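Trainee: Pasting the sequence and the predicted model now:
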Amino acid sequence: MNSSLALSSTTFIYALASIFYIGSFAFKKENLAKIGFIVLVIGFLDNTLGIILRWIESYQMGYGHAPFANMYESLVFFSWTVAILYIFVELKYKEHIIGVFATPLVFLAIAYASLSPDISSKISPLIPALKSNWLIAHVITCFLGYAGFAVAFGFSIMYFVKPKNSDSTSIFAKLPSLDLIDEITYQMVVFGFLFLTIGIITGAVWANSAWGTYWSWDPKETWSLITWIVYAVFMHLRMMRGWQGKNLAWVSIIGFMAVMFTYFGVNFLLSGLHSYG
């Protein structure tokens, strides 16, 4: 098996997991969500295999770098990080139904990588300035941060659709309590903020090694800082001002929009040293 086959099958498996979760949500059948979780874990393992195989293929082609060098590889890794973080959340809280808000993000990331005509899956060599072990540390920490914010975004959306009336007959009534949704959102933001902070620091060290400066106000650097500030405001409002509920959920949603612009908008709309090829 090669990496392309593994990652193509991963896309299908993640789609299947999403269908099971959505079906569980729509038809109020918890067993479907349990099946969806098993399928999601299988997809995660296949995703892991695909990343490992692609790394091996890079060495076989003489490039010898981790599979984080272009948009395709970054999306594959993003889906992996969101999947593993969500798996941890479901195992911890035993709330199967929440997968309906997380698994589509996992699927959409890898589906966009696999199906978009504008994204090449070709393994390419790194430019000389990027040939550094800092690549692994920087990308892994940044995308773990993005994954935390993605899961927090899913829970923030959940907060708005969960009925306040516990006796509601809405399909959304089966969602976890508002207090639990709020708490998990906060935990995911703290997780994401920690890793984004480490990612920015490792990126600065790497930039100094590659370009001779720790910070150059490149568009990606600038938007990473904006994202960091938004989530710093989130944490300040939660810890120092005691904000909870919808107001804080809005900040989480705004923060994830900043994440998406940092990841996609900068790459497609702005030019800079960090643009993926």
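Mentor: Looks like it came in fine.
Trainee: drop to CA atoms for contacts and neighbour counts, all remaining ones
Mentor: OK.
Trainee: just the helices in the protein please.
Mentor: 3-27, 30-60, 71-93, 103-115, 134-161, 178-211, 219-239, 245-260, 266-269 (DSSP state H).
Trainee: Can you mark which positions in the second one are buried?
Mentor: Going back to what we said before, that points to helix 30-60. 30, 32-37, 39-58 (16 or more other C-alpha atoms under 10 Å).
Trainee: With the first one instead?
Mentor: Taking 16+ other C-alpha under 10 Å as the basis for neighbour counts, the residues of helix 3-27 that come out buried are 3-4, 6-11, 13-25.
Trainee: Please apply the same query to the shortest one.
Mentor: Within helix 266-269, the residues that count as buried by 16+ other C-alpha under 10 Å are 266, 267.
Trainee: Enumerate residues external to stretch 135-153 that contact any of its residues.
Mentor: 66, 68, 77-78, 81-82, 85-86, 102, 105, 184-186, 188-189, 191-196, 198-200, 202-203, 206, 249, 252-253, 255-256, 259 (C-alpha atoms under 8 Å, 6 or more residues apart in numbering).
Trainee: Geometric centre of the chain: which residue is closest?
Mentor: residue 147 (3.0 Å; C-alpha atoms, centre = their mean).
Trainee: separation between that one and residue 206?
Mentor: With distances taken as C-alpha to C-alpha, to the nearest Å, residue 147 is found 22 Å from residue 206.
Trainee: try it against this one:
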Amino acid sequence: MVYQLAAEAAVDQDLASLSDHLIIAMIVAYAAALFLFALEAAYGRRTALKNNRLVPLAAGAPGAAAPAAVGGSSTVDLDADPPSGASGGDGLEVSVRDSEPRASASRSVLGTVALVVSVAGFLLNLGQIVTRGLAADRWPWGNMFEFVVAICLCAVAAFLYAAFRYQARYLGTFVLLPVVLLLGIAARWLYSEAGPLVPALHSYWIAIHVSAAIVATGAFMVSGAAAITYLVAHRTEVKRAAGERVAGIAAKLPSPELLDRVSHRFVVIAFPLWTFAIIAGAVWADEAWGRFWGWDPKEVWSFITWVVYAAYLHSRATAGWKGTRSAWIGVIGFACLMFNFFGVNYMFSGLHSYA
């Protein structure tokens, strides 16, 4: 019996060691993919994207090509500054769409390699989480380190979905940069050895409430990256409208309209999950603490984040706020999300202080 227990402990230790090695491997993979995506963004050829629901061909726009041409593997060089009749301000989006009938982004073979490396990093990330969970014999998100690693996994998963489904690999630099930074912070300052959960987390609700929050956060990260990229692209178009020449990565970003649609699409995906996470958390709180709501800092900031993203969706649906104004609301929502994640855990004490 003693021999069997010792053997099981050794197996657990082996899995924990494997999990720790996978942390380094996935950081290296993500960093390499980030570097390759940055090279593609800076030196790739601006190429027309395929026509689909998210990337529509502007009907009747000057110089518009036939849908069949856009739907193929076009390698049209679009590096030259497009003509612009924009006058700046909120009306810029309409004129940008007229001056860029075909959505485009910087493309090169480096981006394809970066996408493959990103998939490899994702698999290493997934392997790290699985092996750590098996080593500790529990759900592997019981502390800040594990939560960061799981969020990065979901962020990369959302990015890969966007890259394959919406041709949005141009977001690779903007998504993987915070992923690499977060993983570096987690490995350097948040790391904790695999072990049992604190007593308060011994519940099946951790697999429901925390999982929903993690998946929603990953999707919100992609939305936030698209919103920030939108603001850069919008500023670029304003400069072009003023007759200034733009160079570097900013000159090869997709049109602001496309980035706005991508950002909105991922908020639509993440918001119901975040809503469910809050509701599930309230039910768990009632079971654990005898109340649904107690104004705990984590509860308050989760609700603030929900309100900001609800305002984002409401403003787009009712007031027609698209473009710059909605992008800023999305950025504020993402800032609230990150403060809820880091600031609340380290600046306030409460029932959710498991860091």
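Mentor: Cool, got the structure. Since this is a predicted model, take the numbers as computed values, not measurements.
Trainee: TM between them?
Mentor: After superposition, the two chains reach a TM-score of 0.93 (TM-score structural alignment, normalised by the length of the first structure), with 270 aligned residues with a C-alpha RMSD of 1.6 Å.
Trainee: counterpart of residue 271 of the second structure in the first structure?
Mentor: In the first structure, the residue paired with residue 271 of the second structure is residue 193, using TM-score structural alignment.
Trainee: Verify the contact between that match and residue 233 for me.
Mentor: No. With contacts counted by C-alpha atoms under 8 Å, residue 193 of the first structure stays clear of residue 233, the gap being 10.9 Å.
Trainee: Which one's more surrounded, the two?
Mentor: Set side by side, residue 193 of the first structure and residue 233 show more neighbours around residue 193, with 26 against 16, by other C-alpha atoms under 10 Å.
Trainee: Grab the nearest non-local neighbour of the more buried one.
Mentor: What sits nearest to residue 193 of the first structure in space, not counting adjacent residues and going by C-alpha to C-alpha, 6 or more residues apart in numbering, is residue 145, at 6.1 Å.
Trainee: any idea how far that neighbour lies from residue 39 of the first structure?
Mentor: According to C-alpha to C-alpha, residue 145 of the first structure stands 25 Å off from residue 39 of the first structure.
Trainee: and what of residue 55 of the first structure?
Mentor: Taking C-alpha to C-alpha, one finds residue 55 of the first structure at 24 Å from residue 39 of the first structure.
Trainee: which residues touch residue 154 of the first structure?
Mentor: So residue 154 of the first structure contacts 101, 102 (C-alpha under 8 Å, 6+ apart).
Trainee: redo that, cut-off 10 Å
Mentor: 98-105, 181, 185, 249, 252-253, 256 (C-alpha atoms under 10 Å, 6 or more residues apart in numbering).
Trainee: To which residue of the second structure is it aligned?
Mentor: Residue 154 of the first structure maps onto residue 225 in the second structure, by TM-score structural alignment.
Trainee: How about the contacts made by the aligned partner of residue 43 of the first structure in the second structure?
Mentor: Structural correspondence for residue 43 of the first structure with respect to the second structure (TM-score structural alignment): residue 121. Neighbouring residues of residue 121 of the second structure by C-alpha under 10 Å, 6+ apart: 22-23, 25-33, 115, 127, 153, 156.
Trainee: Go through the residues you listed and say which is closest to residue 343 of the second structure.
Mentor: The shortest gap between residue 343 of the second structure and any of the contacts of residue 121 of the second structure belongs to residue 153, at 21.2 Å (C-alpha to C-alpha).
Trainee: hmm, back to that, so the match of residue 271 of the second structure sits right up against residue 252, yeah?
Mentor: No. The criterion here is C-alpha atoms under 10 Å, and residue 193 of the first structure misses it with residue 252 at 11.5 Å.
Trainee: got any residues that touch both of these two?
Mentor: If you check residue 193 of the first structure and residue 252 against C-alpha under 10 Å, 6+ apart, the residues they both contact are 149, 230, 231, 234, 235.
Trainee: What about the first one, how many residues nearby?
Mentor: In terms of burial, residue 149 of the first structure registers 30 neighbours under the definition other C-alpha under 10 Å.
Trainee: Same question for the third one.
Mentor: Using other C-alpha under 10 Å, the number of residues around residue 231 of the first structure comes to 23.
Trainee: For ChimeraX, what selects the buried ones among the contacts of stretch 135-153 of the first structure?
Mentor: In ChimeraX, a selection of the buried entries from the contacts of stretch 135-153 of the first structure looks like this (16+ other C-alpha under 10 Å):
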select :66,68,77,78,81,82,85,86,102,105,184,185,186,188,189,191,192,193,194,195,196,198,199,200,202,203,206,249,252,253,255,256,259
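Trainee: isn't residue 99 of the first structure right next to residue 93, touching?
Mentor: No. Using C-alpha under 10 Å, residue 99 of the first structure makes no contact with residue 93, being 11.7 Å away.
Trainee: who's more crowded, the two?
Mentor: Neighbour count, other C-alpha under 10 Å: between residue 99 of the first structure and residue 93, residue 99 has more, with 28 against 12.
Trainee: Hmm, residue 261 of the first structure is touching residue 269, no?
Mentor: Yes. The criterion here is C-alpha under 10 Å, and residue 261 of the first structure meets it with residue 269 at 9.3 Å.
Trainee: Thank you kindly, that will do.
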